Each structure stands twice: as structure tokens, then as C-alpha cells.
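> Okay, structure incoming, though there's no sequence with it:
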């Protein structure tokens, strides 16, 4: 499902070039739940950004379902991300002036391949998947942090992505809500066959994954 070959990310700083990720080779099978762990500054978020098509590598390739995403045109890469990849970040990042239903619907509206009615029907289904169909009309300020995160997960699933990526998606939540959100993500991965890759510094959460990828100083270590 996911293959990285020689993946490298280098940043230019006042002190000279800094290698955040160094020639990483990584394979993750379809339907797998994998956790990427490492200390702050180890390169795990930089790695995830390149996998998700958000941050261009300095070198190397990322293949998702056999497609080399960084060989695509800018427009092609944007369309691929929207159709095949779902993102859940540390903060829900919902648009405050939109209802939960409309926040969830955004990826499908950007794709422009479905009717408005079909989009709203699917958005309501995705809210039901995360237990929030009764909150479809609510605005973000009317939702708890955990509920906002569930809406963000529903939004990430709107276009039925093959790959779901999360960058510390529960680090700002209380322990009980964190457990609930992680259980939800695992259930989604199992029930849908979605490949789930999460970055976390929480080793207890990582232990629940089918595979743990350790990264230190920009290199995947045994």
C-alpha cells in the first residue's frame, strides 16, 4: 500500500543544512495500523508530511498504491490527496462558520464529482460512523474537544481514502477522550480495511498498533 524509497528531507537554516529525514526506506501493507514513534525533533512529522504529499522531499520517492505521488503535477497531486488520503491533525481545524455536516462535506465538494444531495447524505453517514449524526447541525463552538476531533475524523473519511494519516491526533485531549478516539480510529481501520499511519510520542498508544516504526535522528531504527 505504502512504499518509501530513499526518502530524505533537508531544511536550510542559518547554521547550514539540517537533515530531518535521511534516506528512509519503509513499506506498510494495505489495511495495517502502524505507529511512527520517536522523540521530538526525530523527524517523524517530517516523514509523515512527505508520505501525505504535504511536504516535498529533498530526495526519494513515495508510492501509494503504486502511484509515485511526488511525480504527479501539482494539480494531480492535490486531486490524489483529496481522493486517496485522509488527514487527522493535532487540532481539529474545523471551519467555525460551518455546521459539523458542512465541515465533513468539504472534501467531496472540493472533488466536485457528486451532487449536493449525495454529498450531504454521505456526510451524514460519516458523522454516524463516528457517533455524531445527532450533532450534524451543531457549529464547532457547540462541540467538545472530543466531538470536534470526531468531526475531523469523519471529514478525513469523507472520500473513502485508502490511507488515513494522523499527526499526534489525540495529544491535546484528556486520557479518557484520547482512549475513545484511538479506539474509534482502530475500529475504522479494521472495519474499512483502511491503512492507518499515526505519529505519536505516546508509547502506550503505539503499543496498540500492529506495527511500530521507530525513528531517531531522521533514520528508521530497529
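Alright, I've got the coordinates. Because the structure is predicted, anything quoted here is derived from the model rather than measured.
> can we go C-alpha only for contacts and neighbour counts from here?
Fine.
> Now tell me what touches the helix ranked longest in the chain from outside.
In the chain, taking DSSP state H as the definition, the longest helix is helix 175-192. Outside helix 175-192, the residues within contact range by C-alpha atoms under 8 Å, 6 or more residues apart in numbering are 31-33, 130, 146, 149-150, 170-171, 194-196, 205.
> one more time with 10 Å, if that's ok
Outside of helix 175-192, the residues within contact range by C-alpha atoms under 10 Å, 6 or more residues apart in numbering are 31-33, 129-131, 145-147, 149-150, 153, 157, 160-164, 166, 169-173, 193-198, 205, 208-209.
> Would you list the buried entries among those?
31-33, 129-130, 145-147, 149-150, 153, 157, 160-164, 166, 169-170, 173, 194-198, 205, 209 (16 or more other C-alpha atoms under 10 Å).
> Which of those fall in helices?
Using DSSP H, these in helices are 129, 145-147, 149-150, 153, 205.
> Which of those residues lies at the shortest distance from residue 109?
Relative to residue 109, the closest of these is residue 153; by C-alpha to C-alpha it sits at 16.7 Å.
> any idea how far residue 144 is from residue 75?
To residue 75, residue 144 is 35 Å away according to C-alpha to C-alpha, to the nearest Å.
> Residue 165 too?
Distance, residue 165 to residue 75, by C-alpha to C-alpha: 21 Å.
> also this one, for the comparison:
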């Protein structure tokens, strides 16, 4: 008999002193390509269970064996690699970055892991978008996608990584019934074509019953047939011990809630508080790095032989004691025409499209052209241009916490490719007119 892809034994994680908060006991055995659903009421611990299976939250006790390896005996780097290449986690929350195009959102994981772009990787991403009927929206910013399109893009991103296991937490929530059915069909189709195993958490019992097995998480305990295989003889004593522990825990918690004489051990509450404090501290550090610890300056704009403007911006880590990693994500160019700002295309240079470790001053470059012939002149003969640069900031190349987004705006007066000499003479420059004149933010 083949070894299971995923084996969960005696998993437990609880928060605070509430009897039903977290997961009290979970056993699960999942074969390759098998599809399992987990249902349960809100607050029963479904999302906590899934995040432990994904290696995102450490259990209080129990083990998670993925492809024969205990996830929580691995290093953080090893777990990150497994999440990048073998386990795909689909959150119940939309996780696209609005300023990126649909295609760039699919390729973001590769960029964060430092993988160089190649025509084949883009072709593969386009194929995934085509399979979810989003090829026409490949270059559309995510903020313009509908709710259903966002979910399909997230499914396409899952497909691109070709995972062995997909963990989906309420992947069809907040959609109408027909859209929910269509997306669930798509998710099953993706798993079948890629031969991926699937664990999906859902409130919809009719959808849950379409998979190979349905389990129920109730009061923190996972019910149902945890495996198609008979329990191993050597694990039976441990299983009975775990069941006794669960019964004892529930009784103790019930007495505590009624008599206020017994509570969850103090160390559990302290440990939970310590983890919350650590998370808040790391988030606070990242926010400080993002908005106060990063110095940026537009230092140059040049015009190459192909009439392409090339802008350069310096990036400085103002707190050298803290690691800072940056991923350029978006460039926007706007030219003033009357009282409005008209957008024009721009891109980061190929050399500036990967993760940058800002351990010293770094220089990023971006490119743009095709500016308008008609524009508002605040300085005679010059365009009034606003440049928006967007980056993702993290304190690690493989961050455990979501990166933060930062946007910088620079204003310049820019010489057109074909300037009007008569208009430029009105400025009385002592020599050649400069290509650009930097302006303070306004």
C-alpha cells in the first residue's frame, strides 16, 4: 500500500481560555490525488486547521507528515520551499495585489523567490490564464477585475505552481450560487488535470459532498473517517490516549466555564499572548522599515538612441541594523493636460524586476516613451510629469508575514522628444536646456 501524501496525527492548537477556540484534536490521512472536504460552523477551527496543514501555524502538539517529512521538524527555509513548490494555500480572502496586472500577480511568487523570468514561464502563465478564461485580462490591473475574475486568477496562480496538495479555505465564499458552482467545478478540474490532492473548507454541504470524503470539524474535534486505510496497530494506543486527553480537556474546560475554578493552564494563555506580541512587533518593525526606514530619490532621467526615457531612482536602507528586501511591482507615468493627469505606459527595466536586498544604496531603473504631443506647459516647452513607483517591502526574501506596499511619487518638468525651440528660449537657460527639472512633491 502506498504511503499517504499527508498524515496528521493528534493535532492540537488552542487560543486563550475559551473552550471552543482552536483545534482540540485532528487525525487525517490523505492519499495522492484524493479530494477531501471539511465542513463546520463558523469558529469551529477550520481555518486554524488548514493553516497548520500549510505550515503557517505551529501546532501545540501532534505531527504533520507531508510526503514522509514532518513539517515542524524542518527549518523555516525548508517549509517555505515546500509552500512555494508543493503546497498551494488558497485563502478565503482575495490575495491579488491591485496595482499589478493579472499576469504579474501570477508571476509574483517566482519574482519573490528570485527566479529569473523566461519566455517559457510567461507562456506557462498565459496558458493558465487561458484555462480559466482570463487570457484577455492578462494585462489588466487586478483592481479592475470582478469578484469572480479575481477568484479565477487565484486558481490560475495555484495551477501555475503545479502543487502536490491544494489547501482551499472557503474558496467560493461571498459569491452567488451559480458562480459558486462554476468555480468549484473549475477547482476540481484543476486538481484532476494536475493530479493534485485537495482539502477544501466550505460551509456549502452540497459542494462538500461532491468530493471523495466529507469530514466535520465540531467543537474543535475533526469527525468522520480520517482515512480510507485501516488504523495502524501501533498507533492505536496513542489514539486512545489522545481521545482520553480530549475528553479530559473538554470536561475541565466545561467545569471552568461554569464554576470559574478551573481554566486552561496559564502557560497556554501566556504562550498565545507571546505569539500575538511577536507578530505585532514584527509587523510594527516592517511598517517602520517601509515608511520610515527606506529612502528613495529620483536621481536621473536619460534619453537613449531609441527615444526611450530611462529613469533612475536610488534606494537606501536608513536603518542598517534591519534587513530590508524590496520588489519593484509597478510604474505609472502621468502627464498633465489641462486640469487632468493622463496616464502613459511605463515598465521597470529588466534588471530591476527581481527582489533586491537593500544592504547598501541600490539603483533601480524604469523606462517609458510615447508621451503626448499636446500637454499643459507650466514651464515653457516642458511637460509636467508625475511618476508613481510602487514596491513590496519585506524583512526577508521568504517572508513569514505579508509584505507591505509602498508608493513614491516624483514630479518633474520633462523635455519632449521633439521640443519647440521658440518655447524653450523663453526660459533663458544659460546653456543647453536640461532634459528634466526635478520638483518637490505637490
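Alright, I've got the coordinates. A quick note: this is a predicted structure, and the numbers were derived from the prediction, not measured.
> which residue is nearest the centroid of structure 1?
Nearest residue to the geometric centre of structure 1 (C-alpha atoms, centre = their mean): residue 165, 2.1 Å.
> my guess is that residue meets residue 47, correct?
No - using C-alpha atoms under 10 Å, residue 165 of structure 1 makes no contact with residue 47, being 11.3 Å away.
> between the two, what contacts are shared?
residue 199.
> check contacts around the equivalent of residue 4 of structure 1 over in structure 2.
In structure 2, residue 4 of structure 1 lines up with residue 8, judged by TM-score structural alignment. Residues near residue 8 of structure 2 by C-alpha under 10 Å, 6+ apart: 26-30, 53, 62-66, 70, 226.
> filter those to the buried ones?
26-30, 53, 62-66, 226.
> Save the residues you listed as CSV, and put in distance to residue 81 of structure 2 and secondary structure too.
Formatted as CSV, those follow (distance: C-alpha to C-alpha, whole Å; DSSP: H, G, I helix; E, B strand; the rest coil):
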residue, distance to residue 81 of structure 2, secondary structure
26, 25, strand
27, 25, strand
28, 23, strand
29, 22, strand
30, 21, strand
53, 15, helix
62, 22, strand
63, 19, strand
64, 16, strand
65, 15, strand
66, 13, strand
226, 27, coil
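> so can I have JSON lines of the residues you listed showing distance to residue 217 of structure 2?
Shown next, in JSON lines, are these (distance: C-alpha to C-alpha, whole Å):
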{"residue": "26", "distance to residue 217 of structure 2": "9"}
{"residue": "27", "distance to residue 217 of structure 2": "11"}
{"residue": "28", "distance to residue 217 of structure 2": "12"}
{"residue": "29", "distance to residue 217 of structure 2": "15"}
{"residue": "30", "distance to residue 217 of structure 2": "16"}
{"residue": "53", "distance to residue 217 of structure 2": "14"}
{"residue": "62", "distance to residue 217 of structure 2": "17"}
{"residue": "63", "distance to residue 217 of structure 2": "18"}
{"residue": "64", "distance to residue 217 of structure 2": "17"}
{"residue": "65", "distance to residue 217 of structure 2": "20"}
{"residue": "66", "distance to residue 217 of structure 2": "21"}
{"residue": "226", "distance to residue 217 of structure 2": "11"}
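> Now do the host helix or strand of residue 405 of structure 2: which range of structure 1 does it align onto?
Residue 405 of structure 2 is located in strand 404-414, with elements delineated by DSSP states H and E. Mapped onto structure 1 with TM-score structural alignment as the criterion, strand 404-414 of structure 2 occupies no residues.
> mind listing what's buried in that strand?
For strand 404-414 of structure 2, by 16+ other C-alpha under 10 Å, it's 404-406, 409-414.
> What of stretch 112-126 of structure 1?
In stretch 112-126 of structure 1, counting by 16+ other C-alpha under 10 Å, buried: 119-120, 122-126.
> which residues of structure 1 fall in strands?
Here structure 1 has its strands, by DSSP state E, at 2-13, 16-28, 33-37, 59-64, 67-68, 85-88, 163-167, 195-200, 211-216, 219-221.
> of all these, which lies closest to residue 140 of structure 1?
Closest among the strands of structure 1, using C-alpha to C-alpha: strand 85-88, at 15.9 Å.
> That closest one vs structure 2, mean deviation?
For strand 85-88 of structure 1, the mean deviation from structure 2 after alignment is 1.4 Å (mean C-alpha distance after the TM-score superposition for structure 1).
> List the contacts of residue 207 of structure 1.
34-35.
> What lines up with it in structure 2?
So, by TM-score structural alignment, residue 207 of structure 1 is matched to residue 209.
> any idea how far its match lies from residue 183 of structure 2?
16 Å.
> what does residue 47 of structure 2 give?
20 Å.
> Also residue 255 of structure 2?
45 Å.
> do the same with residue 27 of structure 2
Distance from residue 27 of structure 2 to residue 183 of structure 2, by C-alpha to C-alpha: 28 Å.
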